[in-house]
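S.K.: Take this sequence and fold it.
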Amino acid sequence: MPADHSAPVTGGRTPTVIRLLVLATFVVILNETIMINAIPNLMTSLDVTERAAQWVSTAFMLTMAAIIPTTGWFLQRVTTRRAYAIAMGVFLAGTALSAIAPSFAVLLLGRIIQAGGTAVMMPLLMTTLMTVVPEHDRGRVMGNVTLAISVAPAMGPVISGLVLQVGSWRWLFVLVLPIAGAVTWFGLRHLDNIGEPQAGAIDVSSVGFAALGFGSLVYGLSKFEPDNVTTPALIVAAGVALIAIFVLRQLRLQRTGSPLLDMRTLLSATYTKALILMSVAFLAMLGSMILLPLYLQNLRGLSPLQTGLLVMPGGLAMGLLGPTIGKLFDRFGGRVLVIPGSVGVSLALAGFTQISMSMPYWQLLGLHILLMISLAAAFTPVFTLGLGALPPHLYSHGSSMLGTLQQVAAAFGTALVVTVMSARSTSLVESGTDAVTAHLDGMRLAFGVSAVLSLVVIVMAILLPNRADSPEHAAVEPEARTPELVKD
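M.R.: The predicted model follows:
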């Protein structure tokens, strides 16, 4: 029988359901970055080009972007246990298929299936956390969540670098399979249902518009190159048009049925500010995650494993400080963390504009740690403030929208820095500058663009309140409101 979660969770103790979901989320998010170092291995093993091999990461990101918009509706229609079982079951199937893939096409299918399970886990974790954890304790618990979602992407390249030193790319999936299986089994034994599922048919056209719209947008952004702008721009424009149709469809469904993604989340000023801050901060973080390995490997001659080890302390610092930052948020509120954190992001990115062929590695390490710690100081409070400003029946939709925009921001950040860097370096080479100097200058400019964009994060940080506003129920007409979760 499901446990009774109607009683508030006492401070100082993270609910078992959250611990289980954090563990599962860590395992599935790890796979988003675990294939980054495997491209050369794949090219040799499966006889594919570098451009084709890159699809093992691109397809994962595209699938996430296409599926996450549907998770808000999905999580309101199934029990917690069923959502968990489906997400982990799909992830396990994709992992097993990838491990035994006889061809690149089958591997790509396995990665797409993996991403389908991963897409559900983050919104499920966030929605459950906001439902079972009282407001006064959310910062601490959200800090533990930050540990999982920040350390996992940082550890992916490091783990893959170690594995690829001694084995083939298949071991990246073979090793994950029993861990994910054990996590799934343990979770299903101990996980309780939170709330009651609601009735409501899915709007098929909304699913199509969301998948094609967000998928096209992310795909188009991932294809931008200095010598290939027109075609990606047309794909992005088509994606934006389909997303506009999707939004109009959701606005209509809010009056007549069940929207796939409830736009009434944006009526909360605090949530909207948090959404903008998180998206731009994520863009800046992903931009640096792309540029720094390129600089360290292509210009400084480090191996993928050495690069992973150099950036690992920043990811670990970000994750390990998460719980402490969460406790500080519960005690002092968000502004004391978010404003210094946003300033730190800008300072770190500005510092990276000074990279050279002789910059000491300890300076690079220090700047990366500053960036990661600053992002941790911003992410935990902003997640909590933004979702905390929504009424409970919009938690799943708020989590879904946040996850969707993170994928779009990741694609946009990658496209932006690579395009700026390539355009600048190509221009300098054509004017007679040597290749190394041109590439360095291109990277400096790309970091500079990221630093300028991060000023938006500072502005949003100043505008955010210190504590979450009362959920803005008034923004949603009672007759149009989706029934709230009924806890067991």
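
S.K.: Every contact and neighbour count from this point should use C-alpha atoms.
M.R.: Fine.

S.K.: The residue most central in space within the chain - nearest residue in space that isn't next to it in sequence?
M.R.: Compute the mean C-alpha point of the chain, and by C-alpha atoms, centre = their mean the closest residue is Gln406, 5.1 Å away. Among residues not flanking Gln406 along the chain, Ser279 sits closest, at 5.7 Å (C-alpha to C-alpha, 6 or more residues apart in numbering).

S.K.: try Val174
M.R.: Nearest non-adjacent residue to Val174, counting by C-alpha to C-alpha, 6+ apart: Ala99, 5.9 Å away.

S.K.: residues in contact with the one you found?
M.R.: 107, 170-174 (C-alpha atoms under 8 Å, 6 or more residues apart in numbering).

S.K.: and with 10 Å instead?
M.R.: Neighbouring residues of Ala99 by C-alpha atoms under 10 Å, 6 or more residues apart in numbering: 106-107, 110, 169-177.

S.K.: now these as JSON lines including distance to Pro293, secondary structure and neighbour count?
M.R.: What follows is these, written out as JSON lines (distance: C-alpha to C-alpha, whole Å; DSSP: H, G, I helix; E, B strand; the rest coil; neighbours: other C-alpha atoms under 10 Å):
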{"residue": "Val106", "distance to Pro293": "28", "secondary structure": "helix", "neighbour count": "16"}
{"residue": "Leu107", "distance to Pro293": "25", "secondary structure": "helix", "neighbour count": "22"}
{"residue": "Gly110", "distance to Pro293": "26", "secondary structure": "helix", "neighbour count": "26"}
{"residue": "Trp169", "distance to Pro293": "20", "secondary structure": "coil", "neighbour count": "23"}
{"residue": "Arg170", "distance to Pro293": "23", "secondary structure": "coil", "neighbour count": "20"}
{"residue": "Trp171", "distance to Pro293": "23", "secondary structure": "helix", "neighbour count": "15"}
{"residue": "Leu172", "distance to Pro293": "20", "secondary structure": "helix", "neighbour count": "23"}
{"residue": "Phe173", "distance to Pro293": "23", "secondary structure": "helix", "neighbour count": "20"}
{"residue": "Val174", "distance to Pro293": "26", "secondary structure": "helix", "neighbour count": "15"}
{"residue": "Leu175", "distance to Pro293": "25", "secondary structure": "coil", "neighbour count": "13"}
{"residue": "Val176", "distance to Pro293": "24", "secondary structure": "helix", "neighbour count": "18"}
{"residue": "Leu177", "distance to Pro293": "28", "secondary structure": "helix", "neighbour count": "20"}
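
S.K.: For the comparison step, fold the sequence that follows:
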Amino acid sequence: MTTSPPGAASDKLDRGVFVIAGVVVLGAIMSILDVTVVSVAQPTFITEFDTSTAGAAWSMTGYTLALAAVIPAASWAASRFGTKRVYMASLILFLIGSILCALAWNIGSLVAFRVIQGFGGGLLMPIGMMIMTRAAGPERVGSVMAVLGIPMLLGPIMGPILGGWLIEIASWHWVFLINVPIGAIALVYAFFALPGGDEEPGKKIDVPGLLMLSPGLALFLFGVSSSAEEQTFNAPRVYIPMIIGAILIAMFVRHAFRTTNPLLDLRLFRNTTLRGAVITMSLFAIAFFGASLLYPQYFIIVRGESTLAAGLLLAPQGLGAMLTMPIAGKLTDKMGPGKFVLGGLVLIAIGVGAFIALGTDTSYWYLCGALFIQGLGMGMTMMPIMTAALATLRGGEIADGSTLMNAVQQTAASIGTAVITVIFTTMLMPLSRAVMQAGGDQARVGKAMVENGVNVSDPAAVQAAGADVISDIASTYGNTFIVATVLVALTLIPAYFLPRKKMVVEGDADEQQVPVTMH
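M.R.: The predicted structure follows:
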């Protein structure tokens, strides 16, 4: 049954699009939640598997590297096998990885199984964006992005709450087993709801491009991620893989402009709207994901809150995003993304800037209010940026565009996390050494801070180290937020050039809107 005829004038999302959106959102929730849920389980992995902080961190790094390696193949896979088949295969692989993670017997096996999980999770978001954009058409892509933005923005907020709750009432195994019922429902749902028939059986994969881009991204992000552990970018383990990765990526860029059917069509950058959106998204992801790392750490380390309490204190951010995201999504289709992105970035800058004044007893009303303001801005920013990138694309360009945006976001988020971590630990090192020289409990705290950077293994010991030490740590967080605020402000420059009126795609109606066929 065709629920949305080509060239339909209505900007509203019909029932058929919402049915498809349900499948995509379920997959996105699993993929994104699994990043943040595992982050709060790090201390548990250290204890259960008798490993170091660096060893446990590989349960996150391995997943990230797998995502980076598989995302570039999303566009080809969707064209070759069809979005429905690839999406269902990704769900199955993600579920297998989740079950294996719950059965892990040591940190090595957990990391290996997280890589399997990442290969499945890496395709869920780009393929899901392709499915939704084709189903709704470019005229309604803003509303579609608002739907997809719910898990993308709430994942970092709900993850710590869910992870802390599951570990407290059950065990670490349920951090992964929670995916099984959600994934099973999504798999059955996808079989009946997603349209098929969009495959191109004769399309061949760009093997040279794959051998350059996937390892290039993985090596580059490995180096970036290692900087957090090394606490500097000036270490061979950091800059050698980064340089090799950057060379491979540069080789792919040269290759992509010379071959007929590249793995990722970089000619899309000739589209000025998409180019501006990609630059804006890069700076935004660096600033937002970098700053997001610090909030729960401040609540846990400085204020002595539990993981669950820290997650709950972040809830105002999600509430703010939930208020503005649906409105911004609908109005972006009619008014263009530029106004909303600029307004949202201003709100985010105000919210992040409020954390510069952090102290040991800063009012929770003040902090939650700042997070709420950030959330209002987030709901007006991330999805309109993606709308700007995808709304001017047609037909086969949609697959390349969504793959490109996901690769950029993943890379920029990793860079932001690493940069903010290195800046924070660099500021913290003199304090750590001073504390270590003080003797007693403070020496224990200082040693943990020197060895583990921001991942202080014993927050209770930090509380016992004395008011002066805790105050200095709080000030270090505040100083790091100065950098985050500046990064958000810089994002205003490329955002200024985004369209501030309704975007119209030139071409035939059949190219602009793909019919939604229900099984």
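
S.K.: before we move on, back to that, kindly state which residue of the second structure is aligned to the residue nearest to Val174 of the first structure.
M.R.: Residue correspondence to the second structure (TM-score structural alignment): Ala99 of the first structure is matched to Ala102.

S.K.: and the gap between its match and Thr36 of the second structure?
M.R.: Separation of Ala102 of the second structure from Thr36 of the second structure (C-alpha to C-alpha, to the nearest Å): 16 Å.

S.K.: How about Leu210 of the second structure?
M.R.: Counting by C-alpha to C-alpha, the separation of Leu210 of the second structure from Thr36 of the second structure is 29 Å.

S.K.: for Lys204 of the second structure, same thing?
M.R.: Applying C-alpha to C-alpha, the value for Lys204 of the second structure to Thr36 of the second structure is 36 Å.

S.K.: Compare the two (neighbour count), which wins?
M.R.: Taking other C-alpha atoms under 10 Å, Lys204 of the second structure and Thr36 do not tie; Thr36 has more neighbours (20 against 14).

S.K.: got a list of what the equivalent of the more buried one over in the first structure touches?
M.R.: Counting by TM-score structural alignment, Thr36 of the second structure lines up with Thr33 in the first structure. Contact analysis of Thr33 of the first structure by C-alpha under 10 Å, 6+ apart lists 57, 60, 152-160.

S.K.: Please apply the same query to Ala388 of the second structure.
M.R.: Per C-alpha under 10 Å, 6+ apart, neighbours of Ala388 of the second structure: 141-142, 273-278, 332-333, 336-338, 498-499, 503.

S.K.: and if you look at Phe119 of the second structure?
M.R.: 63-71, 90, 93-94, 97.

S.K.: From the residues you listed, pick the one nearest Ile398 of the second structure.
M.R.: Closest to Ile398 of the second structure out of the contacts of Phe119 of the second structure is Ile71 (14.5 Å), distances taken as C-alpha to C-alpha.

S.K.: any idea what the closest one aligns with in the first structure?
M.R.: Aligned partner of Ile71 of the second structure by TM-score structural alignment: Ile68.

S.K.: To which secondary structure element is its match assigned?
M.R.: Taking DSSP states H and E as the definition, one finds Ile68 of the first structure inside helix 55-77.

S.K.: average gap between that helix and the second structure?
M.R.: Once fitted to the second structure, helix 55-77 of the first structure is off its aligned match by 1.3 Å on average (mean C-alpha distance after the TM-score superposition for the first structure).

S.K.: One more: stretch 80-94 of the first structure?
M.R.: For stretch 80-94 of the first structure, the mean deviation from the second structure after alignment is 1.1 Å (mean C-alpha distance after the TM-score superposition for the first structure).

S.K.: again with stretch 276-293 of the first structure
M.R.: For stretch 276-293 of the first structure, the mean deviation from the second structure after alignment is 1.3 Å (mean C-alpha distance after the TM-score superposition for the first structure).
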